[in-house]
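# no sequence for this one, just the structure:
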């Protein structure tokens, strides 16, 4: 909600700053429409708008992708966005109580919003530059920075527009230094030349009075100059008057620079006269060029980014049917970041970018797609043998040691290749197939290349079908939760339950996560599904409490998408409050692999929640690459030992030693240790003796629906079932 104290002044001052620009009800203007079109393109969003927040409504000065011009202020994104100097990023408005019932969400189907405030020089926030989407989006800090820069450019345009209007009124009297004001007679000879013109062009008034205006026009444009003056002087209408024109001009030292010219024409007793208001737009052009560069280039390596690379591929395919796309990455790059730090990892990527640029030939394009993934466009895809040789040479290039930050780093690479038109005829399909080939190369052990084949095509088709079914599963409420008990190994007492996701497929029956989780984790529905699991698990625990089952916590597995969204703290606290639960009632489980792949800033919400009392558990511990330093720095309250160590804990001395070591470390760090996959009493006893605090597995019960769990444990919280043969995901 808008607060006076948050906008650098009171509401009266803000509205005064807003109305100073006199924008309400004004017709479309090219400068602003270019900005919203550019914003939609840069953010790949269907809607972009410049929104002004009035006293009781919102007005869209410029809008791309929508016909709306006026919106209600209540519960709006933009009225909320101007309450803070930082951009407002909303990944899914339907789950955000501030906006879930707004007209844009309910009537227009808006799901995602990102907007930066339009802040005037005196600190008033008068509106926003924003993008909106009808699907959920994960906005990044880079998106926020870009929005802020574009909002600044919009305010500059407001100021320039305001200045232009003032100059128009004061033009007959102006001698201002920043604006060149020039008049000529019908033949184009200068009759007035102000101080601004002197400073802009380097000619004094005496030098220019009576001289041909063509003197400040670059030679290549002078041919049509006299004809234009003569035609208008003869009575013809000018199609240049009355609108701003961007042209090149010439200084006295011979240098060219861009100007914006506003031309007026009058007819008086002395014949036709011309007046020109001229502004040097070199700085503005520079900003626009920088903005365009940043929009198309990776800031770390200077290579083209994914968007620009796709545009290059599309342009090439429109002219040439034949091409090949190679995508490649580093095997083991994650280890460099973890062991040597992100500064060394960034330097390694820069070194790889330089090495790849030296590798490219004329007509080839190289880009960084994100992370350690790069892409190369080969202009000719007709010679399969030549493509194979290029891939082999690229692998050899990557395999050569890198000297980075005092380290000699030797890594391998994996390469995936897709060829047009053999395997795809459009850019998106070509990149998808190259990515699948890269995935195949890495699955085959890395340090090799793979070319997309029909087997991968079948995998792609099957994945797409499954993705569509997942979308229907969420919409038709086919997901459900089962709950598996967690018990104290000391006395068999029930201490918790883990919420397990199940999919009741209409034809395949009840599916366990191993059948669909790998696809769901990368699906656009991952964030929504994760939110539903959290809410449903907390609702179930609250119902159990009302029925009399108390003293247990609820474990909920997080998706990586929930970390990326940047709303985890707010979502968890809102969900707990909605169901009347305390932070200690909830334990969030995350696999060590997912945790260690995240940017450290993305893990800050887990640290915040841990500080506020929410439990944080590493699931499947021992199967990833977590180091002891990670246990020290990560906000953990529990380690979950993977079932692979539990299966032979009775007979294998190595498993016994590993489990005992983990339990000892956990105890010394104040971290609880729980073992998964317990099926026999002998395993439970061995784990208890090794120092584990708790356990779960078929010995105590498999995952069951909420009602069955309650019926079983309400009156006998120490009951457990015999081992079962069925293996659970």
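Received it, and whenever you're ready, just let me know what you need. As the structure is a computational prediction, the values presented were derived from the model and not from experiment. Numbers count the residues shown, from 1 in each chain.

# going forward, measure contacts between C-alpha atoms and count neighbours the same way
OK.

# Starting from the lengthiest helix in the chain, tell me the next helix or strand along the chain.
Longest helix of the chain, by residue count under DSSP state H: helix 141-170. Remark: after helix 141-170, the chain's next helix or strand is strand 180-185, criterion DSSP states H and E.

# to the chain's geometric centre, what's the distance from that next one?
49 Å (CA atoms, centre = their mean, to the nearest Å).

# Check which helices and strands the following helix or strand past that strand sits against.
Counting by DSSP H and E, the element after strand 180-185 in chain order, helix or strand, is strand 190-193. Here strand 190-193 touches strand 180-185, helix 205-208, going by 3 or more CA pairs under 8 Å, 6 or more residues apart in numbering; DSSP states H and E.

# again, only using 6 Å
strand 180-185 (3 or more CA pairs under 6 Å, 6 or more residues apart in numbering; DSSP states H and E).

# For residue 249, see how far away residue 218 is.
Look at residue 218 and residue 249: by CA to CA, to the nearest Å, they are 6 Å apart.

# Same drill for these two, tell me which one is more crowded.
Taking neighbours as other CA atoms under 10 Å, residue 218 and residue 249 compare with residue 249 leading, 23 against 17.

# pretty sure that one is in contact with residue 220, am I right?
No - using CA atoms under 6 Å, residue 249 makes no contact with residue 220, being 11.0 Å away.

# so residue 198 is in which element?
Assigned by DSSP H and E, residue 198 belongs to helix 195-201.

# Helices of the stretch 201-350 of the chain, start to end?
In the stretch 201-350 of the chain, the helices defined using DSSP state H, counting those that start in this stretch lie at 205-208, 225-233, 282-296, 306-319, 333-340, 342-359.

# how far out from the middle of the chain is the fifth one?
It stands for helix 333-340. Using CA atoms, centre = their mean, the offset of helix 333-340 from its chain centre is 23 Å.

# quick one: buried residues of it?
Neighbour counts using 16 or more other CA atoms under 10 Å place 333-334, 336-338 of helix 333-340 among the buried residues.

# and if you look at the fourth one?
Judged by neighbour count (16+ other CA under 10 Å), helix 306-319 contains these buried residues: 306-310, 313-314, 316-317.

# here comes the other one, which I'd like you to weigh against the first:
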């Protein structure tokens, strides 16, 4: 016997014994092993059954091959509401909704488990009390040793709270929390889907005007409530197949599928604008809001959502330039204008530190005797490439730039220094007026800046007059009143500029601490030949007299206009008749020259000392 055979025999002897008796013993052991194995399996099955029955977080149950329930654990009872006695023997399809049953979903799930070896899915299921819940389901087929299908094991987990949490996260990511509208991300994705589908449509960007001062004055709650009511009015102005999204705090998108131009588009724009005619109420407050609309049409004005939105933005900027409650349809010229603006904004950034801005001054006279009482400081830009520019060429861009506040502060200081220099040559009552930028009023620093400018120039507050346009007043009607009162306490004069051309109501004359109304040149040009212009001037002069305000008329070019304005009740005036705007140093020389001369011509226009 070989060594390997002997070792194997020895091993067998150790394991099974030797000889005929040992073989019998070996057979007995095999029988004993089978019994032990059977007992272990029985115990394991029992332990597994006990474990499954005790699980409360999962519904674990079995089905026969037809889907009839054959076992039921305590977790199934907790989640679905049925006891084992109530449910065993019934078909598992009773947990599915009527629509799912009608579509054959229960048996499709079982077939999927057989074909794929397992079926996993999420869906709505029904409890015993009829309420729905979200379920995460796993179905595992059970086969006999010979491979024949004998049933299914099914595990169901209630994921309702998880789904609610996911839905909340989804809403936070895709919808505006205040209005419930699609947010910017969702709006752009939805718009891009429509573009990809070749949908012809109009895209409107709606800019809500007047919300910021409401938030500042009445609080965020009132502002939010008014915003929601404004949106609700817009929803009523468009059809059900149209949709609205929120792009930013006061900017919205309105998409009109199937509408590309013409009367229908214009009618919708007019409806959206007129929907804000009545005051908007929120949190016990009410205020007037306005809107500007910019429109881009697919496919004419853009081949992507981003391009359409960008062009609609350009159009809404054009609408803003026309005033409140305006709309504009995109034109390629808008982009050229934007490029020009960007170039201008870049140049403005260097203009102030490089000393390119100047103040020119136009004399103001007392109409009854034509004596000069002061001058208005008018901004000029000595552009290095384009030469001397008047405000028409750059003021709109400057006012919207981040440099407006700095330029306005410079204008204020420069004008005060001019008044100081003129006073030093002997005109002790000489004053200067300048226009304020919106940015100066928003800064909250205006009163302190005026104090510093007056102190540095060593002139009294009465030597300074600040002019405010009606549109700025409307945008800050409540927030700036306290600051204006503080300015009046300093002796500084306050004027409504271009009065009669804007939207300021008569009530503003009562609420604001004004000292002067300034009549726009448009009413002066045809004053002598147009009775309506004369009536407007007469009415403004009457109001001013009743409110104890001075009236200044600008744009006076002819003696007849001077005489007529004086008869109608205007006290002050300015225009080419008395002098063109000139640089400060040049005007100072003219004043010195006139003060030193005694000819007849100097008596025609003298000085108020």
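Great, that's in hand. These figures come from a predicted structure and were not determined experimentally.

# Give the aligned range of stretch 354-373 of structure 2 in structure 1.
Aligned by TM-score structural alignment, stretch 354-373 of structure 2 falls on residues 476-495 of structure 1.

# which other residues reach the matching stretch?
If you take CA atoms under 6 Å, 6 or more residues apart in numbering as the criterion, stretch 476-495 of structure 1 is touched by 496-504, 552, 688, 693-696, 702-705, 717-718.

# got it, and stretch 623-632 of structure 1?
The contact list for stretch 623-632 of structure 1 (CA under 6 Å, 6+ apart) reads residue 593.

# okay, and that stretch goes to which residues in structure 2?
Using TM-score structural alignment, stretch 623-632 of structure 1 lines up with residues 501-510 of structure 2.

# Next: stretch 13-26 of structure 1.
Using TM-score structural alignment, stretch 13-26 of structure 1 finds no match anywhere in structure 2.

# Stretch 231-244 of structure 1 now?
By TM-score structural alignment, stretch 231-244 of structure 1 lines up with nothing in structure 2.

# Now which residue in structure 1 aligns to residue 489 of structure 2?
Aligning on TM-score structural alignment places residue 489 of structure 2 opposite residue 611 in structure 1.

# Then residue 543 of structure 2?
Looks like residue 543 of structure 2 aligns to residue 665 there (TM-score structural alignment).

# and for the strand or helix carrying its match, what are the contacting residues?
Per DSSP H and E, residue 665 of structure 1 falls inside helix 653-669. Residues outside helix 653-669 of structure 1 that contact it (CA under 6 Å, 6+ apart): 645, 649, 690-692.

# what do you get if the cut-off is 7 Å, keeping everything else the same?
Residues from elsewhere that reach helix 653-669 of structure 1 (CA atoms under 7 Å, 6 or more residues apart in numbering): 645, 648-649, 672-673, 690-692.

# how much does that helix stray from structure 2?
When structure 2 is overlaid, helix 653-669 of structure 1 sits 2.3 Å from its aligned residues on average, using mean CA distance after the TM-score superposition for structure 1.

# For that helix, buried residues please.
So helix 653-669 of structure 1, judged by 16+ other CA under 10 Å, has buried residues 655-656, 658-660, 662-666.

# which among these gets closest to residue 154 of structure 1?
Closest approach to residue 154 of structure 1 among the buried residues of helix 653-669 of structure 1 (CA to CA): residue 666, at 54.3 Å.

# Quick check: the gap between the closest residue to residue 278 of structure 2 other than its chain neighbours and residue 209 of structure 2.
The shortest distance from residue 278 of structure 2 to any residue other than its chain neighbours is 7.1 Å, reached at residue 288 (CA to CA, 6 or more residues apart in numbering). Remark: distance between residue 288 of structure 2 and residue 209 of structure 2 (CA to CA) = 9 Å.

# same deal with residue 16 of structure 2?
Applying CA to CA, one obtains 98 Å for the distance of residue 16 of structure 2 from residue 209 of structure 2.

# cool, and residue 520 of structure 2?
Distance, residue 520 of structure 2 to residue 209 of structure 2, using CA to CA: 25 Å.

# Assign a three-state SS to the residue lying closest to residue 235 of structure 2 once chain neighbours are set aside, would you?
Excluding its sequence neighbours, the residue lying closest to residue 235 of structure 2 (CA to CA, 6+ apart) is residue 244, at 7.5 Å. At residue 244 of structure 2 the chain is in strand, as set by DSSP: H, G, I helix; E, B strand; the rest coil.

# so residue 244 of structure 2 touches residue 256, yeah?
No - judged on CA atoms under 7 Å, residue 244 of structure 2 makes no contact with residue 256 at a distance of 9.1 Å.

# Quick one: the strands in the stretch 1-150 of structure 1, in order.
For the stretch 1-150 of structure 1, applying DSSP state E, counting those that start in this stretch gives strands covering 47-53, 57-64, 70-72, 88-90, 112-119, 125-133.

# So which of those strands is nearest residue 515 of structure 1?
strand 112-119 (29.6 Å).

# whereabouts in structure 2 does that closest one align?
Under TM-score structural alignment, there's no match for strand 112-119 of structure 1.

# now swap in stretch 679-694 of structure 1 and tell me
Under the criterion TM-score structural alignment, stretch 679-694 of structure 1 matches residues 557-572.

# Can you list the neighbours in contact with that stretch?
364-368, 524, 527-528, 538, 541, 550-553, 556, 575-577.

# next one: stretch 408-416 of structure 2
With CA under 7 Å, 6+ apart, stretch 408-416 of structure 2 has contacts from 377, 432, 434, 436-437, 440, 453-454, 457.

# coming back round to it: which of the buried residues of helix 333-340 of structure 1 sits closest to residue 286 of structure 1?
residue 337 (35.3 Å).

# I'd say that closest one and residue 346 touch.
No - with contact defined as CA under 7 Å, residue 337 of structure 1 does not count as touching residue 346 (8.4 Å).

# Distance-wise, check residue 230 of structure 2 relative to residue 223 of structure 2.
For residue 230 of structure 2, the distance to residue 223 of structure 2 equals 10 Å [CA to CA].

# Which one's more surrounded, the two?
residue 223 (26 against 21).

# Point me to the helix or strand that includes the closest residue in space to the more buried one that isn't next to it in sequence.
In this structure, residue 223 of structure 2 finds its nearest non-sequential neighbour in residue 215, 5.0 Å apart by CA to CA, 6+ apart. Using DSSP H and E, residue 215 of structure 2 sits within helix 211-218.
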